[in-house]
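>>> below are the sequence and a predicted model for it; my questions follow.
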Amino acid sequence: MSETPANADTDVHQHHALRYQGLLLKDILPKRKYWWNYWSLWRLNLSLLCALLANAVNGYDGSVLSGLQSLPTWTDYFNHPKGAALGVLGVGINIGGSAAMLMAGYMCDYFGRRAPLGIGCVIIIVGAIVGAAADSYGMFLGGRILVGFGNGLCAIAAPMLLAEVAHPSQRARLMSMYAPTYPLGGIIAGWTTFATFRYATQWSWRLPMALQGVFSVIQLCGVFFCPESPRWLLAVGKRQKAVDVLVKHHGDGDPDSPLVKFELSEIESSLEADSLSRSYNWMEFFKTKGNRRRLSIMLFFPWARQFTSTNLISYFFPIVLSTAGITQSKRQLELNAGINMVAFAFAITTNFYIEKVGRRVAMIVPMFLCALCVTIWTILMSQIVESGYTRPSLGYGVVVVVYFFQGFIHIFDATCEPYVQEISTFELRAKITIIWNFGQQVVEYVSSFANPVAMDSINWKYLLLYVVLCYLYVVIMFLYFPETKGLSLEECAMIFDGDEAKQRQHALEVAYVQSRKVEGEVEHVEHLD
């Protein structure tokens, strides 16, 4: 077993403190160079597509609404909505999402992770049909609320399923792929509205609305092949089913796999310690320093993700382009489709370096670059207005800067997803995911109403708010966010919970060493206090 040197570097003090028992996930993981050489990982990762695609519905929704604003058939049919009327359509998905989150966490705790995901997919499909068939503003809004409700269920269940079912060696990469499905959905929506722009009938906007349900159809099929969370199965007393899942998907079918034994002992000791200590409810967030820190991070993320101007770009990109002097519908649709391609390309790169550079670097650097982009964007917009919109080159300069901004913010998003799940304990994971998503709904309420009104009233000066906020986010993350690179979900708890987490780890050590003794492989475990 590996030991922690007495002169450990202070910069990595917390990481080495976790090794005092000599047991870490990286010591147990099998050494594999290429995951794609193993059928068990192929099978597991493909089954998790049902969770990965959940965020694509969100991306499709943002891009399709943005694209519809450039379609004359849609604007004419709904009386050219703008200001508050347009803002209400923008928050329609948030209204449904907020309602869903009142029950999503409890559903995940009582029925598992898969059931809420499947139910959410069905509701999204119904909402897409209602929106496509809408013959009034109210019916169109109703379809968006239904989509939001279904998406609210999926948004809670999907990240939890990914974090708890993914192979430990693949978890961070798979979680980092969750965010890029947002621009993937946006790409499909953007090019769909561009393609239907040529239609002179109502199908130019009804077809893109109907296609919003395609992702959910694929997810619904995948739910039946995806395994249930072994952590949830153990929590509800279905131990043998949990063992079967771990053996099949993490142990290559070997019931004696060291990784399976390690994970099983780790999860069980964590659950046992929690059941002995207290019953978890919402007040637990305020009872310990570790949980208060988790809560503050959860409350920070929605603002950092949504109140950076990304909501303005995603849902109201035609307004951004119009204020920059680009008003032709066809050109707006082309640029709307293109920006999602750039965002997807940037976000997907996170998968290649997230395990190398760590979570802090992968969040702080992109946010700093976002701050620079918004600063340049603000300067360009001031020059455009001052010139009386007579310098088209400045308008396309804004497009370039906004494209880069969307790329950097999606790199940040791709790192947030695994980070949120990693800092959560099993007992709080459903509630933390609710806080994460509900917080986003609240922030989107504010920004979706404020963005079109503010841009119409004070134009580029509104961007100054985002400049200040982006730099503030960088400072907060630098000072307050711990690193979780290379740790299992249970090991991450030690960073927040200190002595309490050490007790859990001691229970893990005892269980693990006893299992090795049974095999005749007694090992010495070094304790460093």
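Received the coordinates, thanks.
>>> for the rest of this, base every contact and every neighbour count on C-alpha atoms.
OK.
>>> how about the helices of the stretch 51-200 of the chain, start to end?
Under the criterion DSSP state H, counting those that start in this stretch, the stretch 51-200 of the chain contains helices at 54-68, 72-77, 84-111, 114-132, 137-165, 171-178, 181-196.
>>> give me the contact list for the fourth one.
Applying Cα atoms under 8 Å, 6 or more residues apart in numbering, the external contacts of helix 114-132 come out as 51, 104, 107-108, 139-154, 157-158, 161, 205-214, 216-217, 219-220, 223, 226, 228.
>>> ok, which of the helices of the stretch 51-200 of the chain comes nearest Leu489?
helix 137-165 (8.4 Å; Cα to Cα).
>>> want to compare, so here's the second one:
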Amino acid sequence: MATLPDPDNKPGPTPSHRPTKRDDLLEIEATRDLTAAEHALGFWPAIRQYPQATFWSMFFCLAVVMAGYDAQIITSFYALPAFQQKYGSPRRSDIPSGGPDIEYEVPAPWQTALGMGNPIGQILGALASGYPLERFGRRWTLAACCVWSIGLVFVQFFATSVGMLCAGEILGGLAYGFYVVIAPTYSSEICPLALRGFLTTSVNLAFVIGQFVAQGVAAGLESRLDQWAYKAPFALQWLWPVIILIGLPFAPESPYWLVRQGRNADARQSIVQLSSSKNPPDVDQVLLGIEQTDLLEQELEASSSYWDCFKGANLVRTEISIMVYLIQVIGGNPLIAYATYFFEQAGLKSSDAFNMGVGNTALGFVGTITSWPLMNYFGLGRRTIYNSGMIFMTILLFVIGFLSIPTNNTAAVWAMATLMDIWTFTYQMTVGPICFVILAEISATRLRSRTIAVATAVQAAATIVTTVAMPYIFNSDEANWGGKAGFLFGGISLVCLGWCYFRLPESRGRTFEELDILFQKKVPARQFKHYDLHVEDEAASQG
């Protein structure tokens, strides 16, 4: 196996430093000290050692704010009186005072068409992201997507028909597909092991911030009956790409990507930029660790195409990545996107529904932040947090379903709305943020952008299904399930919980190299946490 080119003319990894095979068991002696140092580095020392990595990881997550904002603002429009009057159809409803009145509701087909833009765009964008990310790197790809977003916001803002608005949503969604691949990929590649969970959960926090801002904007404009009630929210989308384009020239490129391009000197400089000048890590050792991980993955898999995501040990890694992301959709997350509309259809007044919707996303923000001490202070593993969240969320969904059985019960309506908020808090504290940690950790570094792209595409495809189904589930002139949707998502969530128990491994505290070896050895998911690679390797060597 050839060594990687070294622009500095420094000696490459010697044969004794390379990962080798012995009786089909992989040796990790070359990086034993590096691995031990990674495990020993605590959270706060890592923050002090890598302050720039922390900043730039969160900066890249600004792009994800746009994706969360766009998806939420469209569904919020369905409960917006101005939008309902512009694009809705009249319906008769009996007012408690006794007199009939005319109300408007956006027909289910139009809700489906508008909501379809973001997920369709995400599928196409995610699958298209693989080549430019590997060819041009993370920074240039993100810059191009920001320019694209700025142009497509013009289409949405000046749309003269629903059809034009739908086209703007689909084309704009192409960039969102890139954003949700770039952010977790970049975050996982610029930070040490101690910060990996914290920084990758920031991707979920960015989604929540986008949803929260969208709910707040919609609630603030709820009383307006002119076109600015829905045009102003579109205009706000010009803010984030401009900020990102201003900051990108100063952002360091991913050192993992630079090493794969043979630009080791640039990778070293990137590590220097990402770390503290007063309390720097051993830059040469960090670079060696990145080189060794890349060499190991070259030894295990020569290429890095989409097809390789479904070969050998990578098939299991792709399955896990797809499932943890897919569960976000099929396990009940659409109820968050439709929270305001859900509250309104459940019987709350429009103003109360919007206030509950804002509270729902605010709880999501607090929940995501709460996941940080769970991982770092209490030291809970990814598998533990994810599965615990799934258990509690499944129970809540069934309770919501049972509360919907009584009709015309105001107390039951408020109870369902409250439980929906609790469900959101639980989701955003567990399954929501931990999903992005698992995505960033489970995939092989050479296949990370493509694995995340495949998982994003599958998740977006599932979102299309729910986008089609949700209006028919909730609309009063269709199924009109309301809270009974809890039974549907509760049942699906129960099945997903079974998969999590048997197939979801524990990746906390494992370097990327260790994870490569664990998957190559086909260690069962439930044994990842306690499997000692060094002991096993020594036993194999003595045998």
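Yep, it's here. Source: prediction; values computed, not measured.
>>> TM-score of the superposition?
After superposition, the two chains reach a TM-score of 0.84 (TM-score structural alignment, normalised by the length of structure 1), with 478 aligned residues with a Cα RMSD of 2.6 Å.
>>> export the helices of the stretch 51-200 of structure 1 as CSV, with columns for distance to Arg294 of structure 1 and mean neighbour count.
Below are the helices of the stretch 51-200 of structure 1 laid out as CSV (distance: least, Cα to Cα, whole Å; neighbours: other Cα atoms under 10 Å):
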stretch, distance to Arg294 of structure 1, mean neighbour count
helix 54-68, 23, 27
helix 72-77, 44, 16
helix 84-111, 17, 21
helix 114-132, 24, 23
helix 137-165, 16, 26
helix 171-178, 19, 24
helix 181-196, 25, 26
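>>> reformat these as CSV; add distance to Cys492 of structure 1.
Conversion of the helices of the stretch 51-200 of structure 1 to CSV gives the following (distance: least, Cα to Cα, whole Å):
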stretch, distance to Cys492 of structure 1
helix 54-68, 25
helix 72-77, 49
helix 84-111, 21
helix 114-132, 25
helix 137-165, 13
helix 171-178, 13
helix 181-196, 26
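>>> between these, which one is nearest to Thr350 of structure 1?
Checking the helices of the stretch 51-200 of structure 1 against Thr350 of structure 1 by Cα to Cα gives helix 171-178 as the closest, at 6.6 Å.
>>> in structure 2, what range does the closest one match?
Aligned using TM-score structural alignment, helix 171-178 of structure 1 spans residues 196-203 in structure 2.
>>> what about that stretch, how far off from structure 1?
Here the mean offset of stretch 196-203 of structure 2 against structure 1 after fitting is 1.2 Å, by mean Cα distance after the TM-score superposition for structure 1.
>>> list the contacts of the host helix or strand of Gln505 of structure 1.
Following DSSP states H and E, the helix or strand that holds Gln505 of structure 1 is helix 499-518. Contacts to helix 499-518 of structure 1, defined as Cα under 8 Å, 6+ apart, come from residues 21, 23, 261-262, 265-266, 269-270, 273, 491, 493-494, 522-523.
>>> just how off-centre is it within its chain?
Helix 499-518 of structure 1 sits 32 Å away from the centroid of its parent chain (Cα atoms, centre = their mean, to the nearest Å).
>>> just stretch 150-160 of structure 2 next, same as before
26 Å.
>>> and for that stretch, what span of structure 1 is it aligned with?
Against structure 1, stretch 150-160 of structure 2 falls on residues 125-135 (TM-score structural alignment).
>>> the contacts of helix 499-518 of structure 1: which two are farthest apart?
Most distant of the contacts of helix 499-518 of structure 1, by Cα to Cα, are Ala493 and Val522, 27.5 Å apart.
>>> look at those two and report which has more neighbours.
Between Ala493 of structure 1 and Val522, counted using other Cα atoms under 10 Å, the more crowded position is Ala493 (26 against 12).
>>> now do the contacts for that one.
By Cα under 8 Å, 6+ apart, the contact set of Ala493 of structure 1 is Ile423, Ser424, Thr425, Ala501.
>>> mind redoing it with 7 Å?
By Cα atoms under 7 Å, 6 or more residues apart in numbering, Ala493 of structure 1 lies in contact with Ile423, Thr425, Ala501.
>>> burial measure for the counterpart of Gly401 of structure 2 in structure 1, as a count.
In structure 1, the residue paired with Gly401 of structure 2 according to TM-score structural alignment is Thr378. For Thr378 of structure 1, the count of nearby residues is 21 (other Cα under 10 Å).
>>> number of residues surrounding Asp254 of structure 1?
The number of residues packed near Asp254 of structure 1 is 14, by other Cα under 10 Å.
>>> setting the sequence-adjacent residues aside, check what's closest to it.
Distances taken as Cα to Cα, 6 or more residues apart in numbering put Val247 closest to Asp254 of structure 1, at 5.9 Å, once the chain neighbours are dropped.
>>> any idea how far Tyr353 of structure 1 is from Ser176 of structure 1?
Tyr353 of structure 1 sits 10 Å away from Ser176 of structure 1, going by Cα to Cα, to the nearest Å.
>>> whoops, I mixed them up, Pro72 of structure 1
The gap separating Pro72 of structure 1 from Ser176 of structure 1 is 37 Å, by Cα to Cα.
>>> just the element for the most centrally placed residue in structure 1, please.
The centroid of structure 1 falls nearest to Glu417 when counting by Cα atoms, centre = their mean (3.9 Å). Applying DSSP H and E as the criterion places Glu417 of structure 1 in helix 392-422.
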